[in-house]
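**Q** All I have is the shape, not the residue letters:
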């Protein structure tokens, strides 16, 4: 299994090496990077490239590690016992398989995505150490040992909202997705908007990277937001002259790039000061 990117997903050489190293070592690949840099999409495109199943476990602040293994539905069993249902005599009928159990049972080596692991409680990663290391767990209700038919390829994403435990990090192959360079960004855009005019693309990238370099910006625009913005510019047939119009207080259709009023006010202030100087 070797990953070289796909027609819809451009990978840097460093990311390509990281993915293939994790596959070879049979270790989870821990991916960090700015929101919007394609961490989740990596797992989706990897599954397509390897023609295998993608099992997605999206983590929330309330998610517990046990939910990824299985859950015992005691409420349903109590209800069935009150109704005299014969299913109640087999406790296995009330064991709900989690995403990791599904991945362990797959006939073909699947991709298991544990998405945004840093959203969960700090103990969440530690609670999965044994399962990710040994690729097996015990079901106490049925006295059953569940082991993976083959090790799934595990992709774990994090937005760095909180630090992950050292014991967990030791079991992962780590890669930080650097923000794309201008040249890499052009390749990414070509995948999504191959019909964009060269002049519009050049000026849009100029505005985009200038925005990212602004001091005091609360949230820098991401790759996915640039793609959305270009889609709007193309749809509205915005010319490159409009992007460079100094009389404008902010860039056109800025809502695709700037996501809070503080950043909009900063841009308006800078535009006002620029007009006064000219």
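**A** Yep, it's here. Every value quoted in this text rests on a predicted model; they were computed, and no experiment measured them.
**Q** For the rest of this, base every contact and every neighbour count on C-alpha atoms.
**A** Noted.
**Q** Go through the host helix or strand of residue 275 and flag the buried ones.
**A** Element membership for residue 275, per DSSP states H and E: helix 261-277. Taking 16 or more other C-alpha atoms under 10 Å as the basis for neighbour counts, the residues of helix 261-277 that come out buried are 263, 264, 266, 267, 268, 271, 272.
**Q** And for stretch 166-185?
**A** Taking 16+ other C-alpha under 10 Å as the neighbour-count basis, stretch 166-185 is seen to contain the buried residues 168, 169, 172, 173, 174, 175, 176, 177, 180, 185.
**Q** Was I right to think residue 47 contacts residue 56?
**A** No - in this structure residue 47 lies outside contact range of residue 56 using C-alpha atoms under 8 Å: 11.0 Å.
**Q** helices or strands next to the helix or strand containing residue 113 in the packing?
**A** Assigned by DSSP H and E, residue 113 belongs to strand 111-115. Taking 3 or more C-alpha pairs under 8 Å, 6 or more residues apart in numbering; DSSP states H and E as the contact definition, the neighbouring helices and strands of strand 111-115 are helix 39-49, strand 54-58, helix 99-105, strand 153-158.
**Q** Now the ones you listed in JSON lines, please, with extra columns for mean neighbour count and distance to residue 199.
**A** Formatted as JSON lines, these follow (neighbours: other C-alpha atoms under 10 Å; distance: least, C-alpha to C-alpha, whole Å):
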{"stretch": "helix 39-49", "mean neighbour count": "20", "distance to residue 199": "29"}
{"stretch": "strand 54-58", "mean neighbour count": "19", "distance to residue 199": "39"}
{"stretch": "helix 99-105", "mean neighbour count": "21", "distance to residue 199": "47"}
{"stretch": "strand 153-158", "mean neighbour count": "24", "distance to residue 199": "36"}
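**Q** Quick one, which of those gets closest to residue 128.
**A** Distances from residue 128 to each of the helices and strands packed on strand 111-115 were compared using C-alpha to C-alpha; the minimum, 10.1 Å, belongs to helix 99-105.
**Q** this is the other structure I want to compare:
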């Protein structure tokens, strides 16, 4: 099984190599990159490309590693025992399987996405070391050991909000998704908007890269944001001349799709004001 670009996802050559290397090594693939560069979508496309089911574990700031294995609902069991419910005789009735358990017991190999691992506390990655290494864990309440029937393809994403432990990094194959160059971005746009007029696309992408390269920008617009912007331009039936700006510093049409905070909007407004003053 080899991963490559799909009809709806353009994967660079080095990204495809990273995915296939992680699969061959049977190690988790740790993917970093700017928000909006397709890290989560990568896992879905790997699942589709390799013909494997996908299990998605979305990490929050409150997520604990144990939740990925299982959770024991002691409160419900206590309540049922007070009510005389016969279910209390089997502790398995109060075990809720986590995403790792689901992946381990799947009848076929699956793609397991652990999305935005850097949102959790610093101990979260370390708490998963043994389970991801050995592909097994112990259920203390029942005394059983859960072992993976088929080793899942594990894809872990991070937005680099915090550093991950060295012991965890050592067990992963790492890839950083660089922001695509203009030729790759054109190919991505062609997948989503086939037949878009060349002059409109050239004008829009030129403006987009000018915005990304503006010094002092707090949040650079991403791939997903340029796709949203192009969708709006097409919906409004704008022509290339409609995108004309009064200098590189002025705000682009429908800038709310590209600039996502007031600091960046004010930056362009200040730059435009200074440009007019110099004029």
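**A** On my side now, so go ahead. Note that the structure is a prediction, hence the values are computed from the model and not measured.
**Q** returning to that earlier point: what's the average distance for the strand holding residue 113 of the first structure when superposed on the second structure?
**A** Taken against the second structure, strand 111-115 of the first structure registers an average deviation of 0.3 Å after superposition, with mean C-alpha distance after the TM-score superposition for the first structure.
**Q** starting at the chain centroid, how far to that strand?
**A** Taking C-alpha atoms, centre = their mean, to the nearest Å, one finds the center of strand 111-115 of the first structure at 9 Å from the center of the full chain.
**Q** which residues of the second structure does that strand align to?
**A** Under TM-score structural alignment, the counterpart of strand 111-115 of the first structure in the second structure spans residues 111-115.
**Q** Show residues contacting that stretch.
**A** Contacts with stretch 111-115 of the second structure, where a contact means C-alpha atoms under 8 Å, 6 or more residues apart in numbering, come from 40, 43, 46-47, 52-59, 100, 103, 152-158.
**Q** likewise stretch 2-11 of the second structure?
**A** By C-alpha under 8 Å, 6+ apart, the residues outside stretch 2-11 of the second structure that reach it are 12, 16, 19-20, 42, 45-46, 49-50, 184, 187-188, 191-192.
**Q** Kindly report the same for stretch 132-148 of the first structure.
**A** 28, 69, 72, 91-92, 101, 103-105, 130-131, 151, 171.
**Q** so residue 118 of the second structure touches residue 159, yeah?
**A** Yes - checked against C-alpha under 8 Å, the pair residue 118 of the second structure and residue 159 is within contact range at 6.8 Å.
**Q** So for these two, which sits in the more crowded spot?
**A** Of the pair residue 118 of the second structure and residue 159, residue 118 is the one with more neighbours under other C-alpha atoms under 10 Å, namely 21 against 17.
**Q** looking at this, the more buried one is in a helix?
**A** Yes - using DSSP: H, G, I helix; E, B strand; the rest coil, the secondary structure at residue 118 of the second structure is a helix.
**Q** Strands of the first structure, start to end?
**A** Counting by DSSP state E, one finds strands in the first structure at the ranges 29-33, 54-58, 70-72, 95-97, 111-115, 136-139, 144-147, 153-158, 173-177.
**Q** can you list those strands in JSON lines and add distance to residue 257 of the first structure?
**A** Compiled in JSON lines, the strands of the first structure are given as follows (distance: least, C-alpha to C-alpha, whole Å):
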{"stretch": "strand 29-33", "distance to residue 257 of the first structure": "18"}
{"stretch": "strand 54-58", "distance to residue 257 of the first structure": "25"}
{"stretch": "strand 70-72", "distance to residue 257 of the first structure": "40"}
{"stretch": "strand 95-97", "distance to residue 257 of the first structure": "40"}
{"stretch": "strand 111-115", "distance to residue 257 of the first structure": "24"}
{"stretch": "strand 136-139", "distance to residue 257 of the first structure": "44"}
{"stretch": "strand 144-147", "distance to residue 257 of the first structure": "46"}
{"stretch": "strand 153-158", "distance to residue 257 of the first structure": "22"}
{"stretch": "strand 173-177", "distance to residue 257 of the first structure": "20"}
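**Q** For residue 122 of the first structure, which of those is the nearest?
**A** Judged by C-alpha to C-alpha, the one of the strands of the first structure that comes nearest to residue 122 of the first structure is strand 153-158, at 12.7 Å.
**Q** what's the angle between that closest one and strand 54-58?
**A** 30 degrees (axes from the mean of the first three to the mean of the last three C-alpha atoms, to 10 degrees).
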